[in-house]
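[1] Requesting a structural model of the entry that follows:
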Amino acid sequence: MAKKYLRLGAILSGVGTTQNAWRHPDLPGDASVNIDWYRENARKAEAAKFDLVFIVDSPYITPDTAPHFLNRLEPLTLLSAVAGATSKIGLVATLTTSYNEPYNVARQFGSLDLISNGRAGWNVVTTGLEGAAGNYGREEHIDHEVRYARALEHVKVVQGLWDSYEDDAFPRDKERGVFLDKSKLHALNHKGEFFSVTGPLNISRSRQGQPVIFQAGDSDTGRDLAAKVAEGIYTNQENFEEAKAFYDDIKQRTAAAGRNPDHILIFPGLVPVIADTDEEAQAIADAEFGKLDLKKALVQLGRPFNYHDFSQYDLDAPFPDVGNLGSNGYRGSADRIKRIAAAEKLTLRETAWRFAARPSPFVGSPLTIANEIERWYKGGAVDGFNFRISSPTNFDAFVNKVLPILRERGVVRSEYDGETLRANLGLPVPANRYSEAEEASRETALA
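    Just a heads-up that it's a prediction; the model follows:
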């Protein structure tokens, strides 16, 4: 098991998931489809001893979608190419359970896990954008509650398929002419509410047993899914108190689900604003806010509500009553926006600025940033952070100025603990269910 450190992920989001990130002078305009950009930044993150790189994804766009989503590489194809340019860092891809079949998902991630020698992770999502239904031959998006019930069964089926071969199933004995020990191959024969999958999968387990499962839903049903199956969870919190409340809630749900809370790691997003002094950093943050375009802010505000057109309302009236809009999309995000707008009595204009700007709680000098990161970690609000790489200069400042402070304090690692993603995250290797059952049977017979 790995030593306890603050874990670090790097979100490789090319030209950015906000409206203005692509205009950074040091960021290639084609970063989201430029494999050299991904390889270079993955290697930089690996040199800085990050645990993983993470690829966001969604299967629906509009012309007003943020630049990165308009033109980007498919995550598993991308990470298979990045795997050959790295050797230690984990490779986590987003893939929806709503519009993919378990057998294909198991095979794709199983392949990435073998290609990378045990560094793959799957970020399980259910797809919040209702428009995605039209890209997969459906008239309507799957209902929110059904999506999450389907997701739980989907993940269980995929994990069952990953166990198709016991770890010693392939003797590959050329002298005896034995390639496979057939007793070590198992069909799944699953018949459930949403899926019927016979199996077995035609790919063996990697050295880490199975890819690591991540999850990114923030609604109650999303949190429950995470508690049942996730080993890492991505989230976004505005301040320490919010992060602490989320952390405690997830850990409690995980324990209630009969799992070890230490086996689920929580990674809020990290978008620091770093300068030589706190005053300079705040000035940079204020200047970035001043560059925001209100029309684009309204588009960004509409995304959790299935790209609802908020420009039709009075900007200086209270945030409009949109009823259940968003409940079948990104419910957690939509509910949070409605809740905060009501509690703080925000106008639509103020709401758009508030959620487009996404003010970072990490603004200041390298020492200030390091102190705040350590406070969140030691205060029990996080297990790690997911750093969004869109500003090359900001990433360099974090790696070269903030991480050395945290490393000197023993908060982050100086070297990798192992060769696999599980080893470096301190997560156990899942036992093959069939080997485990056979061992239990032998022990019962000997008792």
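
[2] Please count neighbours and contacts with C-alpha atoms only from this point.
    Will do.

[3] and the end-to-end length of stretch 45-53?
    One end of stretch 45-53 sits 8 Å from the other (C-alpha to C-alpha, to the nearest Å).

[4] Go ahead and name everything in contact with stretch 162-170.
    If you take C-alpha atoms under 8 Å, 6 or more residues apart in numbering as the criterion, stretch 162-170 is touched by 106, 110, 179-188, 199-205, 210, 432-435.

[5] if you set the cut-off to 10 Å instead, what comes out?
    103, 106-107, 109-110, 156, 178-188, 199-207, 209-211, 430-436 (C-alpha atoms under 10 Å, 6 or more residues apart in numbering).

[6] Quick check on the residues you listed: which are buried?
    103, 106-107, 109-110, 185-186, 188, 199-201, 203-207, 209-211, 432-435 (16 or more other C-alpha atoms under 10 Å).

[7] Pull out the buried residues from the host helix or strand of Ile340.
    Counting by DSSP states H and E, the element that carries Ile340 is helix 331-343. Under the neighbour-count criterion of 16+ other C-alpha under 10 Å, helix 331-343 has Arg331, Gly332, Ser333, Ala334, Asp335, Ile337, Lys338, Ala341, Ala342 buried.

[8] Now show me the structure for the sequence below, then we'll compare the two:
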Amino acid sequence: MTRKLHLAVAAYGVGGPGQHGLWKDSRVPKNASTDIRYYIRQAQIAEQALFDAFFIVDSQFITADYPSHYLNRLEPLTLLSAVATHTERIGLVATASSTYNSPFNLARRFASLDLISGGRAAWNVVTSFDTGTSRNYGLDEHLDYATRYGRALEAVQVVHGLWDSYEDDAFPADVGRNVFLDPSKLHALDHVGEHFSVAGPLNVSRSPQGRPVIFQAGVSPEGRDLAARVAEGIYAPGGSLEQAQDYYADVKRRALAAGRDPDHVVIFTGAAPVVAATDELAHRRSREIYDEDDDFDRKLGFLGRSFGAYDFSRHDLDAPFPDVAHLAEKGGRTAGAAIVEKATAQRLTLRQVVDTLTEYRASPFTGAPGTVADAIEHWFTARAADGLNLNFRTLEDLERFAGDVVPLLQARGLFRTRYESDTLRGHLGLPVPENRYTQARRAGQVGQVGQAGQAGQAGQADAPVTVGGDR
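    I've put the predicted structure just below:
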């Protein structure tokens, strides 16, 4: 078969969302979230299993109720720069907010990681839905939804433009002619837009993959539409098989309508496999994991994240769910609206909302290795995902998946048996984008390439991108 499964691992240390009790596990170092050796080992295991990418999530605001991993963790680009020097092939995806970073800074940092890693970098673009982040950056309030997305769109336009500052052959480094740089291949951006004015050029050259891959997580209809037009990798929310199929078909359909090749929009669905010797043991372990993490107070605290870090502990747990719909506008709007709608329709109390949202549900990828491989194959062939973004609790869990499940996927012809590329774009089957100025030069239009927002071709992967929330 020509279509191949993609696998990524989302790395946590002492416990992300739904893993509130992981820090108590004796197999997990208590400083795992800040121990670079722990991340390097995860990336190496994933690379040995031929995974496409190693993904680091991030946010920049916490309360004491947040999951353990959130309270004390490394900055993603710094972390991945270290991981890059201890790996050779696996892609490196870092989360960074377009709301609280300047485009020039983002462009330089990701371009640097791309060169350090030999063309394996990707930017997971987020707008930040933790409203408290604003106060860490000198703002009284978090930007509203429309402004965040408008700023994000323009930020990625600018970053794309900056990544094209040098054409591929800009540095002849010809000693005989005393020419290090061909100045005709260096281009200032001179962008002036609604949110940014950026002169450029960037002082970092292009990498073997042309430029970093753009990832995002579009959930709202607006986000799906724009993401489908321009994003290259998408982190899908998961849910049931039917929900994943609907999301997959919707995004692919929107991509085709925008004039893109849907195969150049690679959709990763989130998954947390539980693998054991038998199906019975796996389901028993799955329930044990839920019980280990079943901390009501922490779940109540984390519920507030979709509503601008709202403190729900001020309310009577057994009273009707409070009227907080307006708070979702500057937080996780889609998730918040869904919670309010559910609570209203079912007349749920606050306690019931927490219990319902966090009730036990076994992952569809729970069971013996063969059972898990069957489920992955079914989701892949049923067009629910192009791949999985996997989360494992411990190194041992990752090793078990890599050693017991991946070989089964390979034997079925679903997953690669060797890396066929050195770059993340190559792993994902994405084309290397041609430098806009080189493209214009070939067309005899080099003088017409202006602002970043004008240079990308509508509907193609080097056009603007929209974004999702961070985690």
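
[9] TM-score for the pair, please.
    Laid over one another, the chains give 0.94 as their TM-score (TM-score structural alignment, normalised by the length of structure 1), with 442 aligned residues with a C-alpha RMSD of 1.9 Å.

[10] Among the buried ones among the contacts of stretch 162-170 of structure 1, name the ones in helices.
    Applying DSSP state H to these, the entries found in helices are Tyr103, Ala106, Arg107, Phe109, Gly110, Arg433, Tyr434, Ser435.

[11] From those, pick the one nearest Glu238 of structure 1.
    Phe109 (32.3 Å; C-alpha to C-alpha).

[12] mind checking how far Cys120 of structure 1 is from Arg433 of structure 1?
    Careful, residue 120 of structure 1 is Ala and not Cys. 20 Å.

[13] err, Ala342 of structure 1, not the other one
    Ala342 of structure 1 sits 49 Å away from Arg433 of structure 1, going by C-alpha to C-alpha.

[14] And for Lys184 of structure 1?
    On the measure of C-alpha to C-alpha, Lys184 of structure 1 and Arg433 of structure 1 end up 11 Å apart.

[15] same check, this time on Gly269 of structure 1
    The gap separating Gly269 of structure 1 from Arg433 of structure 1 is 34 Å, by C-alpha to C-alpha.

[16] before we move on, what about Leu315 of structure 1?
    Taking C-alpha to C-alpha, one finds Leu315 of structure 1 at 57 Å from Arg433 of structure 1.

[17] and what of Ala226 of structure 1?
    Taking C-alpha to C-alpha, one finds Ala226 of structure 1 at 21 Å from Arg433 of structure 1.

[18] which position in structure 2 aligns with Val363 of structure 1?
    Superposed on structure 2 with TM-score structural alignment, Val363 of structure 1 falls opposite Thr366.

[19] Give the burial count for its match, as a bare number.
    Thr366 of structure 2 is flanked by 25 other residues according to other C-alpha atoms under 10 Å.

[20] For it, which non-adjacent residue is closest in space?
    Val274 (4.7 Å; C-alpha to C-alpha, 6 or more residues apart in numbering).

[21] Would you mind measuring from the counterpart of Ile339 of structure 2 in structure 1 to Asp173 of structure 1?
    Correspondence of Ile339 of structure 2 to structure 1, assessed by TM-score structural alignment: Ile337. As judged by C-alpha to C-alpha, Ile337 of structure 1 and Asp173 of structure 1 stand 61 Å apart.

[22] Flag every buried residue along the longest helix along structure 2.
    The longest helix of structure 2 (DSSP H) is helix 145-163. For helix 145-163 of structure 2, the neighbour count (16+ other C-alpha under 10 Å) marks 145, 148-163 as buried.

[23] before we move on, what SS does Gln282 of structure 1 have?
    Secondary structure, DSSP: H, G, I helix; E, B strand; the rest coil: Gln282 of structure 1 is helix.

[24] What about it, how many residues nearby?
    So Gln282 of structure 1, with other C-alpha under 10 Å, has 18 neighbours.
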